[in-house]
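Enquirer: Got a predicted model here, sequence first, then my questions.
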Amino acid sequence: MTIESSTGISRRALLGAFAATAVVAAPTFSKAAGVLKNAGDIRRIRMYSARTGERIDMIYWVEGHYIKDAVKEVNHFMRDWRTDTSSPIDLRTIDIMAASHNLLDVSEPYMLLSGYRTPKTNSMLRSKSRNVARNSLHMKGQAADLRLSSRSVNQMARAAASCHAGGVGRYSGSNFVHMDCGPIRSWGA
């Protein structure tokens, strides 16, 4: 959905122009308790979904403030595609994803495999795989399963773990990393 102002400029075009002129420096993390502490004035998330064919390249935070409309678009993008159900995504999860992406120093967007999941979807996936938690943080909008073709599962997991901000699961056999804003922990190989 594109909303145009009275000048004929869409919000998406305005954000795109801002993104094109902004300089984003990859933050250095010795301890990232604030997730994107020292990250500069903007935060950006880039993803695509092979399931829906959608792409998002969004500046969602500027100078200490989340951009409400951008966050709404991220929430919609990360919806349960099986039921077309959206839920608010925990901003800490988005921040962990963005910080990890910056640390990896790639321009390639994440491939989103799973964001928000309805309880029904989670139950269905749980019946097919022992790797799906009964009380998955996906159902609270607090987790994402992500892939990058240019980086290994281990590289992605190390970047996420260096944020010291949540859970990191390595799923090497399925070539993805789980990132969440729950307790700090790690699992998988």
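Expert: Nice, I can see it.
Enquirer: Could you use CA atoms for every contact and neighbour count after this?
Expert: Will do.
Enquirer: check contacts around residue 94.
Expert: The neighbours of residue 94, taking Cα atoms under 8 Å, 6 or more residues apart in numbering as the test, are residue 45.
Enquirer: Residue 73: neighbour count?
Expert: 15 (other Cα atoms under 10 Å).
Enquirer: swap in residue 123?
Expert: So residue 123, with other Cα under 10 Å, has 17 neighbours.
Enquirer: Am I right that it is in a helix?
Expert: Yes: checked against DSSP: H, G, I helix; E, B strand; the rest coil, residue 123 lies within a helix.
Enquirer: who's in contact with it?
Expert: Residue 123 sits in contact with residue 134, where contact means Cα under 8 Å, 6+ apart.
Enquirer: Quick check: it vs residue 13, distance?
Expert: 39 Å (Cα to Cα, to the nearest Å).
Enquirer: Between the two ends of stretch 63-83, what distance do you get?
Expert: First residue to last in stretch 63-83 (Cα to Cα) measures 35 Å.
Enquirer: ugh, typo on my part, it should be stretch 140-157
Expert: Start-to-end, stretch 140-157 (Cα to Cα) is 21 Å.
Enquirer: how far out from the middle of the chain is that stretch?
Expert: Mean-position distance between stretch 140-157 and its chain equals 9 Å (Cα atoms, centre = their mean, to the nearest Å).
Enquirer: Can you point out the buried residues in that stretch?
Expert: Residues 140-148, 153-157 are the ones in stretch 140-157 that count as buried (16 or more other Cα atoms under 10 Å).
Enquirer: try this one side by side with the last:
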Amino acid sequence: MTDRPNSWLSRRGVLAAFAATAVTAAPTFSNAASFLRKGGDVRRITMYSQRTGENIDMIYWVDGKYIKEALDQVNYFMRDWRQDEVARIDTRTIDIIAASHSLLDVSEPYMLLSGYRSPATNRMLRARSRGVAKNSLHMKAQAADLRLKSRSVSQMAKAAASCSAGGVGRYSRSNFVHMDCGPVRTWGR
């Protein structure tokens, strides 16, 4: 046995370990914008991808600071899987995803349909669908398309819109919600 201290016993490590075992990582606020401004001590993101078979469920923000290693994992998870390109996801988008998930009061992770898109992928998708924007915020790593089995598109869109922190698009026929950290706006049905 060695006398060397365990590095995980730092304040951040203890808080992260405690929060990871909690049912909810942060309190639910009636206004998600207050969640984004104050945030409590911990922020958590939980998603999965059917396309890659990957999932994440992690604390990415503790005690007023983003955790670089967690953000690196989020960046990789939300990569353009078609081109295998990774981009730095805007933390404002991550915060909107986390805040809206908290407002929905669900344990089910979001299904990520699309995060970062390379210009090549965006061009390919645009050629297939008129619903893909030429200058999509996905190409700037500032957007995500998400789905939940347990909540409707309308419920998800209302939660995201209550953040008053970016764009929210309803795609009811395709059963997903677009969330981004661009100008505040809504569209779709």
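Expert: All right, it came through fine. In this text the structure is predicted, and so the values were computed from the model without any measurement.
Enquirer: circling back to that earlier point, considering the buried residues of stretch 140-157 of structure 1, which is situated nearest to residue 56 of structure 1?
Expert: residue 146 (13.9 Å; Cα to Cα).
Enquirer: quick one: the closest one and residue 112 touch, right?
Expert: Yes: contact criterion Cα atoms under 8 Å: residue 146 of structure 1 and residue 112 qualify, at 4.9 Å.
Enquirer: which residues in structure 1 form strands?
Expert: Secondary structure of structure 1 by DSSP state E: the strands cover 42-48, 55-62, 65-66, 110-114, 143-147, 167-171, 176-180, 185-188.
Enquirer: how about those strands, which one is nearest residue 83 of structure 1?
Expert: strand 110-114 (12.6 Å).
Enquirer: what's the average distance of the closest one to structure 2?
Expert: Compared with structure 2 after the fit, strand 110-114 of structure 1 shows a mean deviation of 0.2 Å (mean Cα distance after the TM-score superposition for structure 1).
Enquirer: which strands and helices sit next to that strand?
Expert: strand 42-48, strand 143-147 (3 or more Cα pairs under 8 Å, 6 or more residues apart in numbering; DSSP states H and E).
Enquirer: Would you map the helices across structure 2?
Expert: Applying DSSP state H to structure 2 gives helices spanning 11-21, 32-38, 68-77, 91-104, 119-128, 153-161.
Enquirer: picking that back up, identify, out of the strands of structure 1, the most deeply packed stretch.
Expert: strand 176-180 (a mean of 26; mean count of other Cα atoms under 10 Å).
Enquirer: Work out the gap between it and the centre of the chain.
Expert: Using Cα atoms, centre = their mean, the distance between the centre of strand 176-180 of structure 1 and that of its chain works out at 9 Å.
Enquirer: How about stretch 134-147 of structure 1?
Expert: 11 Å.
Enquirer: which residue sits closest to residue 152 of structure 1, ignoring its sequence neighbours?
Expert: residue 175 (7.8 Å; Cα to Cα, 6 or more residues apart in numbering).
Enquirer: roughly how far apart are the one you found and residue 155 of structure 1?
Expert: Residue 175 of structure 1 is 12 Å from residue 155 of structure 1, by Cα to Cα.
Enquirer: what do you get for residue 173 of structure 1?
Expert: With Cα to Cα as the criterion, residue 173 of structure 1 and residue 155 of structure 1 are 15 Å apart.
Enquirer: Then residue 101 of structure 1?
Expert: Distance from residue 101 of structure 1 to residue 155 of structure 1, by Cα to Cα: 11 Å.
Enquirer: Kindly report the same for residue 68 of structure 1.
Expert: 31 Å.
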